[in-house]
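>>> Could you work out the structure for the sequence below:
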Amino acid sequence: MSGTIAFGLFAVVFVTSALSGVFGMAGGLILLWFLLLALPATTAIVVHGVIQLCANGSRAWFSRHYIDWRIVAFIASGGALAALGLALIDYTPNTAVVSLLIGLMPVLVWIPKAWFRFDASRPHHALSCGVVAGGLTIAAGVSGPTIDLFFIRTQMDRRQVVATKAAVQVISHSIKIVFYLHAALVLSKGQWGMVLLAIPFAILGTRSGNAILRRLTDANFRYWTRWIVTAIGVFYFLQGLWMVT
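Okay, the predicted model is just below:
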């Protein structure tokens, strides 16, 4: 990994971790795009998982008093079921499929409340969230917009949403890393060294984003989450169409 790419990685990790620290997602989508430029899809997903595991872990720790562990348990159970199903069919991703899947995700955050009333605080909804989001985390590398569909309609405030989603993502990324563990062996020791050096930038970015989150109102939090994720999704979708045509 060249010095230029390493510097770019550190900068992107910091900025995207700060963005996720504010909105609970979005940053991971941008980070994965950067990694897909330099690595095969499977390897990029593993590296993304390692960095996001640390970023989400620090975010969960900084906001640990706001985590709803009951919701985390149900979603994690659903994620484990999804991983088992994908393992049985021997799923293998590619960049075009990943781009199209991520590009379609933001549509979910615009579904009118009157259509669906998903609520992560309900056990069966949380379990369903785990199955769907867990499957997408493995298939596409990320699932933030899908998880948000189950949280944006709860009565939780922005701090509870970000904290609980961070804990969920820690488990989701852990499952993803195990699922694609064979891809980790493709990277050299030097490349993994750069990844490990990027982890402190993820933690610093998360801490910076957490400070901004405290200044946001719940209304602004939900408004900007939708628009930012939608803009990223449109970019991914157009990239995916370009790759398959």
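>>> make it CA atoms for all contacts and neighbour counts henceforth
OK.
>>> chain center to the biggest helix by length in the chain, what's the gap?
Looking across the chain with DSSP state H, the single longest helix is helix 218-244. Helix 218-244 sits 13 Å away from the centroid of its parent chain (C-alpha atoms, centre = their mean, to the nearest Å).
>>> for that helix, packing partners?
Packed against helix 218-244, as judged by 3 or more C-alpha pairs under 8 Å, 6 or more residues apart in numbering; DSSP states H and E, are the following elements: helix 95-104.
>>> relative orientation of the helix it packs on and helix 218-244 in degrees?
150 degrees (axes from the mean of the first three to the mean of the last three C-alpha atoms, to 10 degrees).
>>> in helix 95-104, what's buried?
Under the neighbour-count criterion of 16 or more other C-alpha atoms under 10 Å, helix 95-104 has 95, 96, 97, 98, 99, 100, 101, 102, 103 buried.
>>> Could you pull out the strands in the protein for me?
Taking DSSP state E as the criterion, the chain contains no strands.
>>> Need the residues that contact stretch 97-116.
Applying C-alpha atoms under 8 Å, 6 or more residues apart in numbering, the contact partners of stretch 97-116 are 29, 41, 139-143, 145-146, 148-149, 153, 226, 229-230, 232-241.
>>> Among those residues, the buried ones, what's the PyMOL command?
Per 16+ other C-alpha under 10 Å, the buried members of the contacts of stretch 97-116 correspond to this PyMOL selection:
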select buried, resi 29+41+139+140+141+142+143+145+146+148+149+226+229+230+232+233+234+236+237+239+240
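>>> State whether residue 81 and residue 131 are indeed in contact, as I suppose.
Yes. Using C-alpha atoms under 8 Å, residue 81 is in contact with residue 131, at 6.4 Å.
>>> Here is the second sequence; please produce its structure so I can put it next to the first one:
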Amino acid sequence: MTVRWGTLVFTLVLASVAAFLLAVLSAVAGFGGGVLLLPVFVALFGLRFAVPMLTLTQLSSNGARVWLNRGAVRWRIVGWFAAGAVPLAVAGGLLLTHAPLSPLKRVLGVFLIGVVVWRRLPRRAGPPRERTFIGVGAASGFGSALFGSVGPLTAPFFLAYGLARAAYIGTEAAAAITMHLTKIAVYGAGDLLTTRVLLYGAALTPATLAGAWVGKKVVNRVSDHTFVVLVEIGLVVAGLLLLAGFS
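As a prediction, the model looks like this:
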């Protein structure tokens, strides 16, 4: 019993450190923490537990980012995003509940590498219209429910609209909360929110809140480009490991 408790404590400490560091990364770069944290959670807890746990930690992290940047949030954008995100998050959550795990891990590996490719593709100039965020939200809601986080895919749209720094970080986080709340409801209906998941999610919450606070303090002192490069390297490595079957 002692060994089991020791293993549990070690696992939670390791997960908390990862959650803290990646919450700092999200607060500084505006994206990347969730998609990098997912492979860590998959390795520690398994995919079926990892996605709901990630949703709980992201809910607290994004909530903190909204509060810290509340004066700059563009709520109209959040509303359009939610209109597409909520129904598709329900569909993605239901699929996660019933889909076999092995193919999902391979798809997740392709998804992580695809994120980097997507970000490197040239895109046409010109800011998107507000209604465009219905489609952005729909794609994000489905992908987020299935893979835990799709922030790097949606980030270019928020940035192209002209949001920067506090406005970008706060608005993106508020939009993400609409997905996370929907996913939690679907996971609960599908019996994915077990007592273990809830307890682990609660245990990791202080680390994500602390990370969001620290990230807010350093957001104007660190090069965004450096963080973006590190995120992309991490995504490729994690994707290759998942494709190779190491997680």
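>>> TM value for the aligned chains?
After superposition, the two chains reach a TM-score (TM-score structural alignment, normalised by the length of the first structure) of 0.86; 234 aligned residues with a C-alpha RMSD of 2.3 Å.
>>> Let me know the closest of the buried residues of helix 95-104 of the first structure to residue 135 of the first structure.
If you rank the buried residues of helix 95-104 of the first structure by distance to residue 135 of the first structure using C-alpha to C-alpha, residue 101 comes first, at 11.4 Å.
>>> Kindly state which residue of the second structure is aligned to the closest one.
For residue 101 of the first structure, the aligned position in the second structure is residue 111, judged by TM-score structural alignment.
>>> Let's check: the centremost residue of the first structure is which one?
Closest to where the C-alpha atoms of the first structure average out (C-alpha atoms, centre = their mean) is residue 142, at 4.2 Å.
>>> That one corresponds to which position in the second structure?
So residue 142 of the first structure corresponds to residue 149, using TM-score structural alignment.
>>> didn't the residue nearest to the centre of the first structure look like it was pressed against residue 29?
Yes. Taking C-alpha under 8 Å as the definition, residue 142 of the first structure is a contact partner of residue 29 at 6.7 Å.
>>> what's the matching residue for residue 167 of the second structure over in the first structure?
In the first structure, residue 167 of the second structure lands on residue 160 (TM-score structural alignment).
>>> If we ignore the residues flanking it in sequence, what's nearest residue 54 of the first structure?
Among residues not flanking residue 54 of the first structure along the chain, residue 199 sits closest, at 6.5 Å (C-alpha to C-alpha, 6 or more residues apart in numbering).
>>> Is the one you found in contact with residue 55, as I believe?
Yes. If you go by C-alpha under 8 Å, residue 199 of the first structure and residue 55 touch, sitting 7.4 Å apart.
>>> neighbour-wise, which of the two wins?
Higher neighbour count among residue 199 of the first structure and residue 55: residue 55, with 32 against 20, using other C-alpha atoms under 10 Å.
>>> can you map out the helices along the second structure?
Remark: helices assigned in the second structure by DSSP H are 2-29, 33-45, 47-68, 75-98, 101-120, 132-147, 151-160, 165-189, 195-218, 224-244.
>>> quick one, which of those helices is nearest to residue 126 of the second structure?
Closest of these to residue 126 of the second structure is helix 151-160, at 7.1 Å (criterion: C-alpha to C-alpha).
>>> Quick one: residues in contact with that closest one.
By C-alpha under 8 Å, 6+ apart, the residues outside helix 151-160 of the second structure that reach it are 30-32, 34-35, 115, 118-119, 126-128, 136, 140, 168, 172.
>>> hmm, back to that, which one of residue 81 and residue 131 of the first structure is surrounded by more residues?
residue 131 (23 against 17).
>>> so what corresponds to the more buried one in the second structure?
Checking TM-score structural alignment: residue 131 of the first structure goes with residue 138.
>>> Enumerate every residue touching that match.
Counting by C-alpha under 8 Å, 6+ apart, residue 138 of the second structure has contacts 81, 83, 84, 85, 86, 87, 88, 89.
>>> what's the closest of those residues to residue 20 of the second structure?
Proximity to residue 20 of the second structure was ranked across the contacts of residue 138 of the second structure by C-alpha to C-alpha; first place goes to residue 89, at 25.7 Å.
>>> contacting residues for that closest one?
Residue 89 of the second structure touches 138, 140, 141, 142, 143, 144, 145, 179, 182, 183, counting by C-alpha under 8 Å, 6+ apart.
>>> Including distance to residue 209 of the second structure, could those go into TSV?
Listed next are the contacts of residue 89 of the second structure as TSV, based on distance: C-alpha to C-alpha, whole Å:
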residue	distance to residue 209 of the second structure
138	27
140	23
141	23
142	26
143	24
144	21
145	22
179	19
182	21
183	20
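>>> most surrounded residue in those residues?
residue 141 (34 neighbours).
>>> so stretch 42-51 of the second structure matches what in the first structure?
Counting by TM-score structural alignment, stretch 42-51 of the second structure corresponds to 36-45 in the first structure.
>>> Please consider this matter closed, and thank you.
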